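Colleague: pasting the sequence and the predicted coordinates here, then a few questions.
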Amino acid sequence: MSNQQYIEWTTVQNTWINQYTSCAKEATTGKTQLVMSMATCRNFQETLSMMMQRVNPQLSPPEQPIALCSEYIDVQEFQINSKNAFSRLQTKVKKANKSAEKLQRAKDDWQQANQLVQSKQYVFVAIDIEAWEQDHSILLEIGWSLYDSKTDQYMDQHYLMNTYRHLTNGRYVSDQKLRFAFGTSVWCSLDQALKELRKDLDWCVQRDGGFVLVGHGLDSDLRYLQKAKFHWPGTNGNGDTLDVNQSALVTICNTDEMYAASIGNLHNPPSLGTTLGLFGIDCWNLHNAGNDAHYTMLLFMELIKKANE
């Protein structure tokens, strides 16, 4: 054995990055712009000057534009030889800027989620619903996982709809409804399951004034709940509402968008199982609503850790 001492590269890297991050200048605004070289601008200026002289010889020549920025990255050259070509390029720039703005919002939301966890003020509620693959209007399972940031405690719930006990998935997604790994599954009606969810949310609102929702592609689950006429608790004594955005909701944390923000790419975020694998989180029996809610919460906490690196 050598007496030579070693230090991990990631430790070296993180130490120096953290040391000098505050001193660094922003590398880019993140915006895409149409630019032209100064030589092209001068040629354009001469051409425009001749055109304007034909219109009115008394007109003054076009002024020299002032260059506001001389530092660009990833400069790509395009030949513009028609109005349509210019229009297509403008559309491309608009799309690029729209994507950049969306990515920045996702990064801001990721940091907001981190701040909410660190504030230790709210309960985070991860919800997952499994529908029958042959008719998505039929809900087979609902599960949710609670993380109480004040007490650093977790709780999982899983409910199966006894009305549809005879229905199973398996053709398009695996049938895992009897394999809840984090507690005891309860058979009941959909109404009773939703009442239990509402009880937990009411407790959150009564204690903290609101709750934070967590999900991986949560939009579909919220649509299921809306179709089921689930009433969300309101704030400060306000009435119940079918619209989650009008409820005591603090914010929604989408782990798929948080992961995309962490890698700087919102294009086709991976599935829950794939994302868990990327973080080295072992997972079993996904497509069980209770398990999916539990693993979504684990993924959420890993993304919070990454936000603090």
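Modeller: Noted; the coordinates are in hand. What you see is a predicted model; the values in this text were computed from it and never measured.
Colleague: drop to CA atoms for contacts and neighbour counts, all remaining ones
Modeller: Noted.
Colleague: distance check, residue 103 against residue 266.
Modeller: Using Cα to Cα, to the nearest Å, residue 103 is found at 7 Å from residue 266.
Colleague: the more surrounded of those two?
Modeller: residue 103 (22 against 19; other Cα atoms under 10 Å).
Colleague: that one contacts residue 265, doesn't it?
Modeller: Yes: using Cα atoms under 8 Å, residue 103 is in contact with residue 265, at 7.2 Å.
Colleague: grab the longest helix from the chain for me.
Modeller: Looking across the chain with DSSP state H, the single longest helix is helix 83-119.
Colleague: now do the helix or strand just after it: which elements does it pack against?
Modeller: Beyond helix 83-119 in the direction of the C-terminus, DSSP states H and E gives the next helix or strand as strand 123-132. When contacts are defined as 3 or more Cα pairs under 8 Å, 6 or more residues apart in numbering; DSSP states H and E, strand 123-132 packs onto strand 135-148, strand 211-215, helix 219-227, helix 289-307.
Colleague: what's the angle from strand 123-132 to helix 83-119?
Modeller: Relative orientation of strand 123-132 and helix 83-119, computed by axes from the mean of the first three to the mean of the last three Cα atoms, to 10 degrees: 120 degrees.
Colleague: next up, a second structure to put side by side with the first:
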Amino acid sequence: MGVPVVTGFYRYTDIWFEWYKQCGEDGEVLKAILAHDALVSPQHPLHVDGVDGIQLYVGTLKSGETRILLSSKQVEYVRYWLHAVGLTKEPIGLPYSDCLLRLQDLRGVSPQAFKTGGELKTAVKKIEKNNKSIKKSNDPPLTFRRSSFEAVRKLWQSKIGIWCSIDVESWERDHTVVTEFGWSCIHWEDGQEVRQEGHFIVNEYQTYTNGYYVAENRKNYRWGQSEIVSKKDFTSRIKSLLSDLRHNEYVFLVFHDAKEDLDYMKSDSIKADLSGVSYTLPDGVSSKSGVFVVDTADLFGGLQGEGTRNRGLEQVCNQLQIKTEFLHNAGNDAHYTLEACKTMACGDSLDLQREKRWPSKTTPGTVKVNIDALEDEENEASDEEGVFMSALI
């Protein structure tokens, strides 16, 4: 049996500052081809047709820190291109394996183009500065969530861009069978909120019902009329929606626990164009426009004071006093996800909002509310009330 090929990403700073040092006499050639200004040239071997400059990647680590990355394929291609054109006698050795980041090491990763060498250098410095702030905390993931919470509040309350929550449902016995897609969008016209939403059901999979592991609610959409479409139209309608969204200067794709839905979006069932999607939110309207991911699981984690645990949508809505019906319908879940985002984003700053939502429930010396203990108390109170009412009957 052959040795499996491991692919992933390398930190740009590791490649630029360290790789050439292990390459002996070939180090100078390698450093020249990786120079900022060289990378953005249309003649560079890593140039991608249709991209102005160099297409690299931006990845978010589990700690919340971000990194500019090169894919392992790009690194491999540089090695073999230098050898193929005779600039090195043999292919340069790979960077140390410890430098490789696999997809499971990252919260998310997306392509990012840099038009000039100066733009790339500036981005490296800005990311390093942000990462230092995160590292200073005793709980970097929580620091990331708290900063994301405040960034979302600022952006939402400035009524910037269009916010579109997305949910995808699949057959519980085979998750490659995507059965539903739901979306809910909010933007502002003349300062007034405008909302549009919808729900698609795949016609060919109507007999692929859930109900054993999760509720079967695809026919219980509560915010309009479900549309039953063919598999082909299902894909094209989603792609058309995303294309229309990109006409806006700022697009915020809102998910609850984003990774699963993003995996569905990238799957063969949808093949959505997610190029250029960023997991790092802009500072404000003066920042570079684009498409950004907002995760309500992160927002709630920041509000409640948990750095890594993701609470389910139903539990989050319950704690935010959002009444839900027929969850696990993609359209309903998209609606409630955007409601959760809106509720948190429209409120006070994080610590004030936490205290208002859960008065005197923050654990002393921390910024955490013990939701599990709180819900146990609520359940006990509900049980006692039930016993009392039964005694009166």
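Modeller: On my side now, so go ahead. Small disclaimer: the values here were computed from a predicted structure and weren't measured.
Colleague: circling back: who are the packing partners of the longest helix of structure 1?
Modeller: For helix 83-119 of structure 1, the packing partners by 3+ Cα pairs under 8 Å, 6+ apart come out as strand 249-254, helix 255-263, helix 289-307.
Colleague: and the angle from the last one to strand 123-132?
Modeller: When you say that, I think you mean helix 289-307 of structure 1. Interaxial angle of helix 289-307 of structure 1 relative to strand 123-132 (the same axes, to 10 degrees): 140 degrees.
Colleague: aligned partner of residue 128 of structure 1 in structure 2?
Modeller: In structure 2, the residue paired with residue 128 of structure 1 is residue 167, using TM-score structural alignment.
Colleague: surely that match is in contact with residue 336?
Modeller: No: using Cα under 8 Å, residue 167 of structure 2 makes no contact with residue 336, being 10.1 Å away.
Colleague: looking only at neighbour counts, state which of these two leads.
Modeller: residue 167 (28 against 24).
Colleague: coming back round to it: let me have the helices and strands packed on strand 123-132 of structure 1 in a markdown table, extended by distance to residue 121 of structure 1.
Modeller: As requested, those are arranged in a markdown table below (distance: least, Cα to Cα, whole Å):
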| stretch | distance to residue 121 of structure 1 |
| --- | --- |
| strand 135-148 | 8 |
| strand 211-215 | 9 |
| helix 219-227 | 24 |
| helix 289-307 | 15 |
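Colleague: quick one: closest of these to residue 253 of structure 1.
Modeller: Residue 253 of structure 1 sits nearest to strand 211-215 of all those, at 4.8 Å, using Cα to Cα.
Colleague: equivalent range in structure 2 for that closest one?
Modeller: Going by TM-score structural alignment, strand 211-215 of structure 1 sits over residues 251-255 in structure 2.
Colleague: mean shift between the matching stretch and structure 1?
Modeller: Following the fit onto structure 1, the mean deviation recorded for stretch 251-255 of structure 2 is 0.7 Å by mean Cα distance after the TM-score superposition for structure 1.
Colleague: what does that stretch rub up against?
Modeller: 161-167, 245, 261, 290-296, 334, 337-338, 341 (Cα atoms under 8 Å, 6 or more residues apart in numbering).
Colleague: quick one, strands of structure 2?
Modeller: For structure 2, strands defined by DSSP state E occupy the ranges 9-11, 54-61, 66-71, 100-101, 106-114, 162-171, 174-189, 192-202, 227-229, 250-255, 277-278, 290-295.
Colleague: which of these sits closest to residue 268 of structure 2?
Modeller: Across the strands of structure 2, residue 268 of structure 2 has its closest neighbour in strand 174-189 (8.4 Å, Cα to Cα).
Colleague: off-centre distance for the closest one?
Modeller: Put simply, strand 174-189 of structure 2 sits 15 Å off its chain's centre (Cα atoms, centre = their mean, to the nearest Å).
Colleague: in it, what counts as buried?
Modeller: Going by neighbour count (16 or more other Cα atoms under 10 Å), the buried part of strand 174-189 of structure 2 is 177, 178, 179, 180, 181, 182, 183, 184, 185, 186, 187.
Colleague: so what corresponds to the fourth one in structure 1?
Modeller: Residue-level alignment of residue 180 of structure 2 against structure 1, with TM-score structural alignment as criterion, gives residue 141.
Colleague: what's the distance between that match and residue 211 of structure 1?
Modeller: Using Cα to Cα, residue 141 of structure 1 is found at 22 Å from residue 211 of structure 1.
Colleague: ok, the alignment partner in structure 2 of residue 158 of structure 1 - contacts?
Modeller: Residue 158 of structure 1 maps onto residue 199 in structure 2 when the alignment is built from TM-score structural alignment. Listed by Cα under 8 Å, 6+ apart, the contact partners of residue 199 of structure 2 are 180, 181, 182, 183, 221, 224, 225, 226, 227, 330, 331.
Colleague: and of these, the nearest to residue 276 of structure 2?
Modeller: The nearest member of the contacts of residue 199 of structure 2 to residue 276 of structure 2, counting by Cα to Cα, is residue 183 at 20.3 Å.
Colleague: tell me, how many residues neighbour the closest residue to that closest one other than its chain neighbours?
Modeller: Closest residue to residue 183 of structure 2 apart from its sequence neighbours, by Cα to Cα, 6 or more residues apart in numbering: residue 166 at 4.6 Å. Using other Cα under 10 Å, residue 166 of structure 2 has 27 other residues around it.
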